[in-house]
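Novice: Quick one, fold the following:
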Amino acid sequence: MRILLQRSDAKEAAWIADFKDLLPEAEIVFWRESATFAPCDYAVVWQPPAAMLPALREVKAIFNTGAGVDALLKFGEALSAHVPLVRLDDAGMGVQMAEYVSHAVLRHFRRLDDYEAQGRAGIWQPLPAFDKADFPVGVLGMGVLSTRVLQALAQFEFPLRGWSRSQKQLDGVQCYAGEEGLEEFLRNTRVLVCMLPLTPETHNLLDRTRLSMLLPGAYVINVARGAHLAEPDLLTLIRSGHIAGATLDVFRNEPLPQQHPFWQEPRITITPHISAATLRRESVAQIAAKMRRLHAGDSVAGIVNRLQGY
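Specialist: All right, here's what the predicted structure looks like:
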């Protein structure tokens, strides 16, 4: 078994070491532009450049080492349709995402930003508390990671909503589906958590029209992709008071440019795309197990539906 490995973060040595440890029967080849390689069975990639496309057409499957596959699907028909794309199922990202989102929800619910501002001003003053019954949390997307987040939030007894492209069921969650269910979902959501895959249909999904459907004083958390959110529209609605604030981990341009107005808006909390890091050891273990199954002629979970985009 030969594996073609590509990384865009200069961490290839650690990935190679883990593959040698967890899949010792495989030969690991690191991809470099302009280099020539003997045919490989599988490719493991993270944000591959267009120059890698010829090599990706020759493998039996491509494994993506992130939660989203938009960096691959952007190549369209240039990425051979006969080569399966395999995404990570969780690999330790679910618990990280649950931690991040739960913290953001609780921070807003308990008004900790307000108390920190009072503390800096030397003000000792209890503030009116939110009523949990009037604080429904809605999650856009109901995949593996979203389900983990909803299960974590359930422990705090928030009213929970979930929206997905097709109808889903999850205990304790009021589920909505399809375009016809999206407006009702938004109109019944106080804290909106975006965890959708980025597809042509979800690009700019959170624009002024849809964000205005949220309950007054809503709060927005985006841990998916920056292109889901119309950034100027969010700013407008925060400044108008319809949206109370936001916690944003992803942006259209990363790193977020210093001149971006988000930096100057105190009601927006910014983090540098850290809500759920890829855990290398867990990811390699999952990929290695799937490679062994494919090599034995068995099926694996996590095959991307290219038409749906996830």
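Novice: C-alpha from now on. contacts and neighbour counts both.
Specialist: Will do.
Novice: tell me the secondary structure for residue 107?
Specialist: Under DSSP: H, G, I helix; E, B strand; the rest coil, residue 107 falls in the helix class.
Novice: Spatially nearest residue to it, not counting backbone neighbours?
Specialist: Setting aside the residues directly before and after it, residue 107 is nearest to residue 113 in space (C-alpha to C-alpha, 6 or more residues apart in numbering), at 6.9 Å.
Novice: my guess is the one you found contacts residue 105, does it?
Specialist: No. Look at residue 113 against residue 105 with C-alpha atoms under 8 Å: they stay out of range, at 11.5 Å.
Novice: Have a look at the two and say which one is more surrounded.
Specialist: Ranked by neighbour count (other C-alpha atoms under 10 Å), residue 113 and residue 105 place residue 105 first, with 22 against 15.
Novice: doesn't residue 190 make contact with the more buried one?
Specialist: No. Using C-alpha under 8 Å, residue 105 makes no contact with residue 190, being 10.3 Å away.
Novice: residues contacting residue 152?
Specialist: With contact set as C-alpha atoms under 8 Å, 6 or more residues apart in numbering, residue 152 has these partners: 98, 102.
Novice: can you tell me the helix or strand for it?
Specialist: Assigned by DSSP states H and E, residue 152 belongs to helix 144-154.
Novice: ok, then the element right after that helix?
Specialist: Criterion used, DSSP H and E; the element after helix 144-154 is strand 160-164.
Novice: Can you list the neighbours in contact with that following strand?
Specialist: Outside strand 160-164, the residues that touch it by C-alpha under 8 Å, 6+ apart are 136-142, 150, 153-154, 172-178, 181-182, 185, 189.
Novice: Weed out the non-buried ones from these.
Specialist: Using 16 or more other C-alpha atoms under 10 Å as the burial test, the contacts of strand 160-164 include 136-142, 150, 153-154, 173, 175-177, 181-182, 185, 189 as buried.
Novice: and for comparison, fold this next one:
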Amino acid sequence: MLRVLFSAKPQAWDEYEAPLSDAFAKAGLTVELSRNHTPAQTDYIVFAPNGPVRDFAPYVNTKAVLSLWAGVETVVDNPTLTQPLCRLVDPGLTRGMVEWVTGHVLRHHLGMDAHIRGQDGIWRDGVSPPLAAERPVTILGIGALGAACGQALAYLGFPVTGWSRSPKDVPHLQCLHGEDGLQEALAGAQIVVLLLPQTAQTQNILSGHSLALMAKGACVINPGRGPLIDDEALLAALDSGQIAHATLDVFRREPLPADHPFWAHPRVTVTPHIAATTRPDTAAKIIAENVRRGEAGLPFLNVVDRQLGY
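Specialist: Here you go, the predicted model:
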């Protein structure tokens, strides 16, 4: 009998208990899933950063900590966490992100806001969008989420450049890496999508300097992490017209404070961290597979590199 501790916010238990129990059974695992296992009893922890477990030191028999979130920046530096930490790479979450990113790229590409908001009797037929092939898109971060979004946009005809810290090869994308590659990826980009993890190296990757490299009137879309953008630099670029619009789903502080300038800025769209949410049914299958692999002596999926931070 395996004992799996569920450590997330209390209301998540009602969402996950049945999908996890079902997924464990289908994986051939005999599991006692509970919110109340003692540390010494716990074989695995299903973890969210908003759950009760903060100190992992007592969990001396725990074989792995399995995150329900894609991002692990709030836990990866926890000095008590010595067990393997696995982030969530979930097809349901990936599809949600692809749909959100594709929708907002198309929204900006087609100039939809002018017609959606301009219901004032004025026939605005003076400007028509170019074809997708004439609209270069850059995605900063081409892990599982960024690669999937980039391939979806490439399928629609956009020329997509993907940038990562280390070399990668994603079909249908021009892949660049490193500092020189970042300059090249941003140069002339008309739409930039941020899907990087939050690390010391990626903080403020969109600064005044990097925003100035983009095509004048470009759009920024950030469903990644709030600290990827220097907020003051973005506001200045919006005010100058260097950036035409920013659609932001993530922020340094969430919920975004009511007095934050983003709320009132006419060239900013705020969405409440909804770009991609974890789906219990699909996430539970990933969790169960990792437990199955652990019990079979196989490598865990999506183990976090503590030095890289993701």
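Novice: And the helix holding residue 152 of structure 1 against structure 2, how far off on average?
Specialist: After superposition onto structure 2, helix 144-154 of structure 1 sits on average 1.0 Å from its aligned residues (mean C-alpha distance after the TM-score superposition for structure 1).
Novice: list the contacts for the most centrally placed residue in structure 1?
Specialist: Central residue of structure 1 (C-alpha atoms, centre = their mean): residue 224, 3.5 Å from the mean position. If a contact means C-alpha under 8 Å, 6+ apart, then residue 224 of structure 1 has 194, 195, 196, 197, 198, 250 as its contacts.
Novice: roughly how far apart are it and residue 230 of structure 1?
Specialist: 13 Å (C-alpha to C-alpha, to the nearest Å).
Novice: How about the contacts made by the nearest residue to residue 96 of structure 1 once chain neighbours are set aside?
Specialist: In space, and not counting its chain neighbours, residue 96 of structure 1 is closest to residue 276: 5.1 Å by C-alpha to C-alpha, 6+ apart. Listed by C-alpha under 8 Å, 6+ apart, the contact set of residue 276 of structure 1 reads 93, 94, 96, 97, 100.
Novice: Around the second one, how many other residues sit close by?
Specialist: Using other C-alpha under 10 Å, residue 94 of structure 1 is surrounded by 21 other residues.
Novice: Please list all residues in contact with it.
Specialist: Listed by C-alpha under 8 Å, 6+ apart, the contact set of residue 94 of structure 1 reads 144, 145, 146, 148, 149, 276.
Novice: Which ChimeraX command selects the buried ones in those?
Specialist: Selection of buried members from these for ChimeraX, criterion 16+ other C-alpha under 10 Å:
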select :145,146,148,149,276
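Novice: List the ones among the contacts of strand 160-164 of structure 1 that fall in strands.
Specialist: 137, 138, 139, 140, 173, 174, 175, 176, 177 (DSSP state E).
Novice: Next, count neighbours for residue 14 of structure 2.
Specialist: As a burial measure, residue 14 of structure 2 scores 9 neighbours (other C-alpha under 10 Å).
Novice: Does it belong to a helix, a strand or coil?
Specialist: Here residue 14 of structure 2 is helix, with the state taken from three-state DSSP.
Novice: OK, contacts around it?
Specialist: If you count contacts by C-alpha under 8 Å, 6+ apart, residue 14 of structure 2 has none.
Novice: Next one: it from residue 34 of structure 2, what distance?
Specialist: For residue 14 of structure 2, the distance to residue 34 of structure 2 equals 12 Å [C-alpha to C-alpha].
Novice: Tell me where structure 1 has helices.
Specialist: For structure 1, the helices defined by DSSP state H cover 12-22, 53-56, 70-73, 93-109, 112-120, 144-154, 178-187, 208-211, 231-240, 280-295.
Novice: Distance to residue 272 of structure 1 added to those, as JSON lines?
Specialist: What follows is the helices of structure 1, written out as JSON lines (distance: least, C-alpha to C-alpha, whole Å):
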{"stretch": "helix 12-22", "distance to residue 272 of structure 1": "22"}
{"stretch": "helix 53-56", "distance to residue 272 of structure 1": "29"}
{"stretch": "helix 70-73", "distance to residue 272 of structure 1": "18"}
{"stretch": "helix 93-109", "distance to residue 272 of structure 1": "12"}
{"stretch": "helix 112-120", "distance to residue 272 of structure 1": "19"}
{"stretch": "helix 144-154", "distance to residue 272 of structure 1": "19"}
{"stretch": "helix 178-187", "distance to residue 272 of structure 1": "27"}
{"stretch": "helix 208-211", "distance to residue 272 of structure 1": "23"}
{"stretch": "helix 231-240", "distance to residue 272 of structure 1": "16"}
{"stretch": "helix 280-295", "distance to residue 272 of structure 1": "19"}
